[in-house]
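K.L.:
When you get a sec, could you give me coordinates for this:
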Amino acid sequence: MTHPAPDGAAAPSTAAPAVPRTAPAPQPPAARKVPVERIHHGDVVVDDYEWLRAKEDPEVVAHLRAENEYTEAVTAGQQPLREAIFQEIKNRTQETDLSVPVRKDGWWYYSRMEEGRQYAVRCRVQARDTGDLAADWTPPQVEPGTEIPGEQVLLDGNAEAEGKPFFALGGTAVTKDGNLFAYAVDTTGDERFTLRIKDLRTGELLPDVVENVFYAPAFSPDGRQVFYLVVDDTWRPWQVRSHVLGTGVEEDTVIHQEDDPAMWTGFDLSADRRHLVVSISCSEYSETRLLDFADQAAGLRTLVPRSERILYDAEPFQLAGREMVLLTHNKEAVNSMVSLAGLDEFAKPLAEQQWATVVPHDDAVRVNGAGVTATHMVLSVRKDTIERVQVIPLAGLGTGTQAAPAEPDFDEELFTAGAGAMDYESPVIRLGYASFLTPPRVYDYEPATGRLWLRKETPVPGYDRGAYVASREWATSRDGTRIPLSVLRRSEVRPDGSNPALLYAYGSYEHSMDPYFSTARLSVLDRGVVMVIAHVRGGGEMGRKWYEDGKKLKKKNTFTDFVDATDWLAASGWADPARIAAMGGSAGGLLMGAVANLAPQKYAAILAQVPFVDPLTSVLDPDLPLSALEWEEWGNPLEDPEVYAYMKSYSPYENVRPLPYPPIAAVTSFNDTRVLYVEPAKWVARLRAATTGTAPVVLKTDMDAGHGGASGRYEAWKDAAWDYAFVLDALGATELLPPPQ
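P.N.:
Presented below is the predicted three-dimensional model:
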């Protein structure tokens, strides 16, 4: 018998203690099945989840929100780790900082970041012209958090973003006289921008407002026109338009309209601002048209027509008083070369044109592009996987007497160097530099002397470069191809076969995974994880052939290269084979979906960011965003049954089957216009229905963001922390390594 306690509370029980009840495991939302038939080339496909494409359907929105709730419940235990990583990123970031000023038309332009604020503040100060070139082209010393006399705020991103769920700039431009400032703003994440123009003399906005423009507006040299791009219903840039200030938008002129659905249109001003350069291209050939600002009535002038099937870029400029064009092209040059031709040559048939060789073709060197200043040609090349900058004087260019290229010398094996924004008349060339171990640097290179001026290294509080190691390793693919790998780790980590590892890759569109510094990545390395970047075929790291061997009917090389890199890692001693995770985004997300089907047992977890996992469905529908443009990357499954069968054989969504899939997280954005949210949403539903394992498959959808994720820097840090916490938790690598002794 139990007696009451003296104070009236129940007396302690002498019975056996009750078994505590375990909270029920979170249950994923069940996506209902609505069979939809798709028939191509006699092949019938039944898709149960295509109904999730109806973005405006309240049921779809409710389903995505339910997925977010499930994801939060499943990963709730990772919240302390997410918070820890966020704080580590924050603590390693000098929150009040600024960019290195860039001189343009008599002003120094720069941006400030301030502690506690999400977005940059764009500013400028007047430059000096004393006749001392070294002094006049040395950036002013602007201190973080301290205004300098004469500083003018062009745009405060924080004020623009106030009260909006999303904010991104799609480009800015200033007139040559420095009086007007154009800027394009996106507040939804769908990459359709509103163009506004500010009078910098008064601070007032002009009445001119243009809606639904694309990236990178530009002013004509006289400041009376602003040029902009417009996308069509498939989100393809197809029109270049001109708006004359003070007129109605309905009066805007279409400078060029591109009706070929497989071609992408862009434009820029030539370096000397004498021409508007309109570029029309796909991944295999292109066409450039020039508008001479001194004779706009003459209209656009085509250089090499697309019918010649040459992939090229063109830079018109004056050399010794003659109108010339610098061409970076692949005519009889798979890795591209640089030629020089008089502008009048392009009135002739191609076979009769005279092009002088400036940079010859080299099987070991990929030429990425060439530009000019008033005195030098600036060349971007890739050699031994590394992007480099070379400089050649214009004097004697293409005559056989030109000077040899000069290349700034850096002291690391793995780095990235590229030319940045600069004034055409600048006596120095602005360079950006980064490596896996070196935070971003800004240099000014003086071609006349070869001197390299370090203007800034991004401060990273608490960072000890000596605590980390980056090395180049090579895996061998199943067909014998050597695959370059970048291996990153803490210096005390040893190849004893016990380490967790994270393998990352992209592998499409000839896009290279170049060395870069990541503050967020340090939080992974600090937990003993060996991080490996696999430079698989389909990227551009080893030249144009490396790309061509990983596209269209050779696309599977991308996937098998990644699996073979995984096998190298498992056998290298750097990783415990049972503790390897995989990560990739966009087309790299397609890679994640493919390897999940090919070798799910090799991965402790897979993180797919904005993943292109239903490519066949998308590319079969030319009305979907960018689908027709994708034919040059994957092939055209609408017209070619071989391409259709090949894509179907690797498409992640099409090939989900009963397998013990590892923990998988798909991270996407509701307003993404490049990879629609529906692809990962369908993929996750099918994975859950098919998996024979018990590992969770989760979908996380940012309901406000676009393809690039959250817009503010703090929100972006939270996204990175979420992604890495998911991986680290699966790897059992949640604790920091002890400090070095």
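
K.L.:
From now on I want contacts and neighbour counts done on CA atoms only, so please keep to that.
P.N.:
Noted.

K.L.:
Run through the neighbouring helices and strands of the helix or strand hosting residue 591.
P.N.:
Element membership for residue 591 (DSSP states H and E) is helix 587-598. Applying 3 or more C-alpha pairs under 8 Å, 6 or more residues apart in numbering; DSSP states H and E, we find helix 587-598 packed against helix 556-572, strand 580-585, strand 605-609.

K.L.:
Now do the first one and strand 580-585, the angle between them.
P.N.:
Relative orientation of helix 556-572 versus strand 580-585 (axes from the mean of the first three to the mean of the last three C-alpha atoms, to 10 degrees): 150 degrees.

K.L.:
looking at the helices and strands packed on helix 587-598, which is buried most?
P.N.:
Of all the helices and strands packed on helix 587-598, strand 605-609 has the most neighbours on average by mean count of other C-alpha atoms under 10 Å, namely a mean of 27.

K.L.:
Show me where the stretch 301-450 of the chain has its helices.
P.N.:
Along the stretch 301-450 of the chain, counting by DSSP state H, counting those that start in this stretch, no stretch forms helices.

K.L.:
Now do the strands in it.
P.N.:
Assigned by DSSP state E, counting those that start in this stretch, the strands in the stretch 301-450 of the chain fall at 301-302, 312-319, 322-329, 337-342, 356-359, 365-372, 376-383, 386-393, 415-419, 429-435, 441-446.

K.L.:
one more, for comparison:
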Amino acid sequence: MHKKWNYMIIIGAMIISCSDKTGKHQVTWPDAVAPVAERKSHLRIIHGDTVADDYFWLNDYFKKGPESGNVVSYLEEENTYTSAMLKDTEGLQQSLFQEMKDRIKEKDESVPYLKNGYYYYTRTEEGKQYYKFCRRKGSMNAAEEILLDVDVLAHGYPYYAANGFSVSPDNKLLSFGVDTVSRREYTIYIKNLETGQLLPDKIEKTTGDATWASDNNTIFYTAKNPATLLTEKIKRHRLGTSQATDVIVYDEKDNTNYISVGKSKNDEYIMIYSGGTLSSEVLFLKADDPLGSFTSFQPRQKNVLYSVTPLADRFLILTNDQAKNFKVMQCPLDKTSKAHWKEFIPHREDVLIAEIDEFRDFLVISERKNGLTQMAVRSLRDGVQHYLDFGEPAYTVYPSTNVEYDTDVVRYGYTSLITPSSTFDYHMRTKKKELKKQQEVIGGYQPEDYLTERLFATASDGSQIPISLVYKKGLKKDGTAPLLLYAYGSYGVSMDPAFNTSRLSLLDRGFVYAIAHIRGGEEMGRQWYEDGKMMKKKNTFTDFIDCGKYLIAQQFTSEKHLYAQGGSAGGLLMGAVINMAPEIWNGVIAQVPFVDVVNTMLDETIPLTTNEYDEWGNPNQEPAYAYMKSYSPYENITAKEYPNLLVTTGLHDSQVQYFEPAKWVAKLRATKKGSNVILLKTDMDYGHGGASGRFDYLKDIALNYAFLFKLEGILK
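P.N.:
Predicted coordinates:
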């Protein structure tokens, strides 16, 4: 079905160690012929608009259609081609993998946290890909109990993920979820911690998280639709019964909402959350009444989001009702409707309230101001509030594991582009902080050898876009340095500056690494997100391009040495910017990219499609269709020169199906001009997040870096 092709790899066809007069390194690629996907007629007709989609057949593996086998063959041919084109980097990839692996402390242990009389922690062993989940009773000097040995459980599986660890109130049972396919569809198991045996209970097609009622015999869980993978129902399971008899306690009728179930920190309530981009609803039930009915806290309202935090004497409500950056309300425990809400923390135009972490006598409030995260500690006794100080220009701080309600200590995580991940305990009464652990970089790491900056690029509409940068000291800002610009820019997800040991392999070879905090994220408040979604989505793309141009103007790099990277919705970003401004990037890495926006959003059988209408729009409505079509990367490929491109995907991806990048690559190859390469690598065993082991993922990073280094003429 595909054009037959052979490899004529020229012996010695390695990167030539010279540059042309433009300063761009000359690269020689092996003489291998790229696969050519067969074109088959398929028309999409909607709103009076007819569009030819010659590569539509590539979704047949997902649809279990007649071309399934041919799809797999094509993807395997693409993998073989990519391997051939990067053959001369195999040694470099292996050395990069080992270099990055050698920085990881193989025998390590997490900071223990106290819950219901036990200290819980995970630990890793030398040479092992996974970890052990353990506890000790009363003191870290007590005997260790290994609750789950994930190294043993994962043996023989190409992919293995365990999540949702939850211990029953009497400390005797452990629930956990397992996914061996990488579709984020988990089976829940229950382990008897006294005997070490698994109970017969086996609950399939869930999110993996289970919530215990106070009776130690009832769990609540979120069930997934097996086809769309939507979270549709909350169910109640009684131990010792069949899953077929589980009772539906909540059935979500709005297929644009995600739902979940959990327990309040004070252990008083089981709480169901149903929410989309624009509205939400909370239902609650006393944890000691598992057979009771859930009550709506406040019926959902259009364009109103809220979440609920139970305290000993009242409920707190975090909401955007007439408060774009959110405010905090309060109400009595027995009167929860909106009519009884009273203001507790007012709305501020310049501060986004992101999260509340509750304790008996204190609140810890996570906020965003001027694009930076900050933490405020507020006394519930006298209302006095103070902020923690961190002393770096760009950093990330966040509440860590805080499962105890009756404590004066909040645990938080801190990191920056040059500060390894650190865990602190902060004593809220005394205002003393205690470093519990900092990520150890094996082989030596000196933060003073690197510099981090925070700059602002002016967007085309005048908005100021924050950029966080890191590079090794001694950088010459003369436009000759290679720079990798990363961003995401969707769902209100903020890409905060954080340390990464693997990134040292870039920095130590002369790269600048930069994060563009573009609209579509929430770095600068809720409006920042709303200005980068739906009918304003193009701001996300133009922001990123403007950041790239700004970094060139500031001579951090040049068009010949500028690279871009993004994944998932950030992969959509990559596809859009190479259509809009292909000339400013030398190379682009698009990971699991969401590039076939219109077709995916028209197909409700594809997992998660309907959940996304409030983010991208519903193309069944003509204005949304026209706008999405105007930027969708797959729809806007034209005959021009594109940057060198490395595209990665997973055959079992549940978030962005493999056929989106496959179709995109096929159409790009058939349409583009010039000699720049387009490479597609499909992981045939994994899904959206890649490999599950703590070392295997480094192979993907090594591949990405080798691609960049080849384009820069970096041989080792």
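
K.L.:
mind checking which of the strands of the stretch 301-450 of structure 1 is nearest residue 556 of structure 1?
P.N.:
Counting by C-alpha to C-alpha, residue 556 of structure 1 lies closest to strand 365-372 out of the strands of the stretch 301-450 of structure 1; the figure is 23.3 Å.

K.L.:
quick one: that closest one to strand 337-342, angle?
P.N.:
Going by the same axes, to 10 degrees, strand 365-372 of structure 1 makes 30 degrees with strand 337-342.

K.L.:
Quick one: the residues in structure 2 that strand 365-372 of structure 1 pairs up with.
P.N.:
Strand 365-372 of structure 1 corresponds to residues 351-358 in structure 2, going by TM-score structural alignment.

K.L.:
can you give me how far the matching stretch is from the chain middle?
P.N.:
20 Å (C-alpha atoms, centre = their mean, to the nearest Å).

K.L.:
Next: stretch 356-372 of structure 1.
P.N.:
Worked out by C-alpha atoms, centre = their mean, stretch 356-372 of structure 1 lies 24 Å from the chain centre.

K.L.:
buried residues in that stretch?
P.N.:
Along stretch 356-372 of structure 1, these residues count as buried under the neighbour rule (16 or more other C-alpha atoms under 10 Å): 356-359, 361, 365-372.

K.L.:
Distance to residue 243 of structure 1 for those - can I get that in JSON lines?
P.N.:
Formatted as JSON lines, those follow (distance: C-alpha to C-alpha, whole Å):
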{"residue": "356", "distance to residue 243 of structure 1": "38"}
{"residue": "357", "distance to residue 243 of structure 1": "39"}
{"residue": "358", "distance to residue 243 of structure 1": "38"}
{"residue": "359", "distance to residue 243 of structure 1": "39"}
{"residue": "361", "distance to residue 243 of structure 1": "41"}
{"residue": "365", "distance to residue 243 of structure 1": "42"}
{"residue": "366", "distance to residue 243 of structure 1": "38"}
{"residue": "367", "distance to residue 243 of structure 1": "35"}
{"residue": "368", "distance to residue 243 of structure 1": "32"}
{"residue": "369", "distance to residue 243 of structure 1": "30"}
{"residue": "370", "distance to residue 243 of structure 1": "30"}
{"residue": "371", "distance to residue 243 of structure 1": "27"}
{"residue": "372", "distance to residue 243 of structure 1": "28"}
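
K.L.:
before we move on, back to that, equivalent range in structure 2 for the helix holding residue 591 of structure 1?
P.N.:
By TM-score structural alignment, helix 587-598 of structure 1 lines up with residues 569-580 in structure 2.
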